[in-house]
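[1] how would this look folded up:
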Amino acid sequence: MSLLERSWYQKHWYINPLTWLLLPLSVLFWLISNFRKLLFKLAVKKTITSSVPVIVVGNISVGGNGKTPMVIWLCEYYKKRNKKAVVISRGYGGKSVHYPCDVNESSSPSQCGDEPVLIAKRTGFPVIVGPNRVENIKQAVDKYQPDVIISDDGMQHYQMGRHLELCIVDSKRQFGNGLLMPAGPLRETKKRLNSIDLVIENGGSAQFHYILAQSGLYKVKDDCPANFENHKVSGIAVSAIGNPARFEVSLAQANINIIDKKHFRDHHKFTKNDFANDSNINIFMTEKDAVKCKAFAKDNWYYLRVDASPNTNTQKKLERLLKTIT
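    Model (predicted):
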């Protein structure tokens, strides 16, 4: 975690000189973002609403909050009901030569982003990435005629009309120091939660929450299930995600003895050189990171698959909300 990120989650932010130094920029951020929202409210800028229902799975803070597992859960929900879904995403970290860009499980994460490739691989539904979500939606409707469109992030993309908003909150980090960027981790103030259809905590014990349920360890190289015959094995935990501590706790719960930890910045583009000193040591990583390492993975590299498991309150509320739009 960088010095800036540590300041965001410091208990007493007001004693941190860096936070005070950045506060004027946060005020400027607030002015610009509110002016932009006002332009949409006054219809100076137009919100374009699709004829196909759009569900936004986002958050009001930066960093990994657990949106992708909920996107996958929604895809599985519609798959069980024989409905077609298309997922759209910014494709953060990808650099495609053209947008919108169609993604499938064989697409390159360096071109399309790691999370879109993971979603395509896990769900089998079409995924479209690009910086302009309205254009992504247009391509989704024209090309696939879906029953629903699920936007992975994009809560602050106000040009994109939406029929349902789900905000995912990390139960441990919550909203940090409660300040807007860059003095804090927030993209919008907590007041924004009042207009969101459902706020869901990732972990914790809130009324509406989900847990990440483990569904096995798999080989990065070929996606085959790992077979450790219930023996405790040791290895290095490698991650390039927003909250590596949660992943490492999950590994420990899966009976993995972590002998070392390697943290990279979220969406880091892995290369062979990142593992140059880890010759014969077992490597354990997230599924999101695994899609970026598949091409050069060794036999003893594994990823932990997890699935969103909403509690009863969340599942019932979600089903009621989803029935109103699809």
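[2] C-alpha only now, for contacts and for neighbours.
    Will do.
[3] which stretches of the stretch 101-250 of the chain form strands?
    Taking DSSP state E, counting those that start in this stretch, the strands of the stretch 101-250 of the chain run over residues 101-103, 127-129, 148-152, 164-170, 198-202, 209-219, 233-239.
[4] out of those, deepest packed?
    A comparison of the strands of the stretch 101-250 of the chain by mean neighbour count, using mean count of other C-alpha atoms under 10 Å, puts strand 127-129 on top with a mean of 29.
[5] show me what contacts the nearest residue to H267 once chain neighbours are set aside?
    Spatial nearest neighbour of H267, excluding adjacent residues (C-alpha to C-alpha, 6 or more residues apart in numbering): A240 at 5.8 Å. By C-alpha atoms under 8 Å, 6 or more residues apart in numbering, the contact set of A240 is 263-268, 289.
[6] and for comparison, fold this next one:
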Amino acid sequence: MERPPSEAPMPFRWLSIPPAWLFGGLVALKNLLYDKGVLPVHRLDRPVISVGNLAMGGTGKTPVTSELVGRLEQGGLKVAVLSRGYGRRDPKATHRVDPDGDWTLYGDEPTMLARRHRSCWVCVGPSRREAAQAASSFEPDIFVVDDGFQHRQLHRDLDLVLLNATGPLPALFPLAHYREGWRGLARADAAILTRASQSGSPQTWMTQIRARYPKLPVHDLDFQPGELVPLEKGPHRPLSDLAGKRIAAYTGIAKPQLFFRQLEDLGAEIVVKYALKDHEPLTNHHRDRFLESCRQADAMWILTTEKDAVKLDPKRGFGVSLFFLTQIVSWGDKRTLDSLLKPFVD
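    Next comes the predicted model:
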């Protein structure tokens, strides 16, 4: 059986066990201090929904957060999204995200959310509590916390934990890229298996979860391609236009191979693949190397992700059409989202 790529290679697994125990002990101590009330948990004056995970990225939290925001707004609620804004220029500053502003002030994912949901307030701060204070003048009806499961300073009324069904089962870092093991699910209100249809063993996940937490609701979803959006103003293109196209693709996400595979499944011929680190921008050095590869390979289009696109200046051309691919959340059971949000929307 092929070893999942995020799991520690076999020669290093024995060496990884002691630091994993230490890491797990520190996580358990922090959670115990919150459970016993030694560390304070602050309650906001409006309901709080948290979207988080056990792993270190790569489960699709931001698309799911966006899906929740859209549904809550359809229900007539004013929504504020709270985030720390990973990778921003000054992590100690607190801001309301300007969707047309400088993404380096806010982080790429908060900027993406603000552009998708312009009537929503997206706020970033050194803590979710401080981000909530920045949203107070908006007087939201509900808060949604992006990547909030391990950040327990705020009381939450619904804790959703995402699990990547294509990855390894939970094992603490550095054995695998998990911030918490199975024990963390004891705090969850629902577990959501992402990329369920791409997993070779979704039933294994279901069995493992239900063996430990038989009363925990478990749902599943997939991420489907939406449409091709030009970086510069212009008409959106249907996915069918990718069939047979020679394209160059680049991205700075946790699992770039999933993006490349999605493009290939749509019929594109990827002649250049360029993978950056998660959240890494396309610097001038990267850009020059990438564009030279595009010229040599005679690429017709450049494709990237929506998260990467917020870091690009549309006024600075690439010499070839550049599109980003949107993602749509597809629930295994269409009633899932309504059932999760019913207490807040009704």
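[7] give me the TM-score for these two chains.
    Between these two chains, after superposing, the TM-score reads 0.88 (TM-score structural alignment, normalised by the length of the first structure); 312 aligned residues with a C-alpha RMSD of 2.2 Å.
[8] any chance of the strands of the stretch 101-250 of the first structure in a markdown table, with distance to L31 of the first structure too?
    Below are the strands of the stretch 101-250 of the first structure laid out as a markdown table (distance: least, C-alpha to C-alpha, whole Å):
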| stretch | distance to L31 of the first structure |
| --- | --- |
| strand 101-103 | 33 |
| strand 127-129 | 29 |
| strand 148-152 | 26 |
| strand 164-170 | 23 |
| strand 198-202 | 25 |
| strand 209-219 | 32 |
| strand 233-239 | 35 |
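[9] nearest to N300 of the first structure, of these?
    Closest of those to N300 of the first structure is strand 209-219, at 7.3 Å (criterion: C-alpha to C-alpha).
[10] mean distance between the lengthiest helix in the first structure and the second structure after superposition?
    Counting by DSSP state H, the longest helix found in the first structure is helix 17-41. After superposition onto the second structure, helix 17-41 of the first structure sits on average 1.7 Å from its aligned residues (mean C-alpha distance after the TM-score superposition for the first structure).
[11] ok, back up a step: which one of the contacts of A240 of the first structure is nearest to I281 of the first structure?
    For the contacts of A240 of the first structure, the residue nearest I281 of the first structure by C-alpha to C-alpha is H263; the value is 16.5 Å.
[12] R128 of the second structure versus the aligned residue in the second structure for Q139 of the first structure, what's the distance?
    Using TM-score structural alignment, the partner of Q139 of the first structure in the second structure is A134. Per C-alpha to C-alpha, to the nearest Å, A134 of the second structure is found 10 Å from R128 of the second structure.
[13] looking at these two, which has the bigger crowd around it?
    For A134 of the second structure versus R128, the count of surrounding residues by other C-alpha atoms under 10 Å is larger for R128: 24 against 20.
[14] what does I60 of the first structure align to in the second structure?
    Checking TM-score structural alignment: I60 of the first structure goes with L54.
[15] my read: its match touches A186, true?
    No. Counting by C-alpha atoms under 8 Å, A186 is not a contact partner of L54 of the second structure; they are 11.7 Å apart.
[16] more neighbours: those two, which one.
    A direct count of neighbours by other C-alpha under 10 Å for L54 of the second structure and A186 places L54 higher, at 25 against 11.
[17] how about that one: what's its closest non-neighbour residue?
    L54 of the second structure sits nearest to E180 (C-alpha to C-alpha, 6+ apart), 5.1 Å away.
[18] ok, the counterpart of the one you found in the first structure - contacts?
    Aligned counterpart of E180 of the second structure in the first structure: E188 (TM-score structural alignment). For E188 of the first structure, the contact set (C-alpha under 8 Å, 6+ apart) comprises 30, 60-61, 180.
[19] distance of E188 of the first structure from A213 of the first structure?
    Relative to A213 of the first structure, E188 of the first structure is positioned 30 Å away (criterion: C-alpha to C-alpha).
[20] same thing with C293 of the first structure?
    Note on C293 of the first structure: its distance to A213 of the first structure, by C-alpha to C-alpha, is 23 Å.
[21] cool, and I48 of the first structure?
    Counting by C-alpha to C-alpha, the gap from I48 of the first structure to A213 of the first structure is 37 Å.
[22] what ranges do the helices span in the second structure?
    So, for the second structure - with DSSP H - the helices run 10-35, 61-74, 108-116, 128-134, 202-212, 256-265, 284-297, 306-309, 336-345.
[23] how about the nearest residue to D147 of the first structure, chain neighbours excluded?
    Sequence neighbours aside, K84 is the residue nearest to D147 of the first structure in space, at 5.2 Å (criterion: C-alpha to C-alpha, 6+ apart).
[24] and the one you found, what's its match in the second structure?
    Structural alignment places K84 of the first structure opposite K78 in the second structure (criterion: TM-score structural alignment).
[25] contacting residues for that match?
    Listed by C-alpha under 8 Å, 6+ apart, the contact partners of K78 of the second structure are 72, 120, 139-142.
[26] for the residues you listed, work out which two are farthest apart.
    Farthest-apart pair in the contacts of K78 of the second structure is L72 and E139; separation 15.0 Å (C-alpha to C-alpha).
[27] when those two are compared, which one has more neighbours?
    Neighbours around L72 of the second structure and E139, counted as other C-alpha under 10 Å, are more numerous at L72. The numbers are 21 against 13.
[28] alright, that wraps it up for me.
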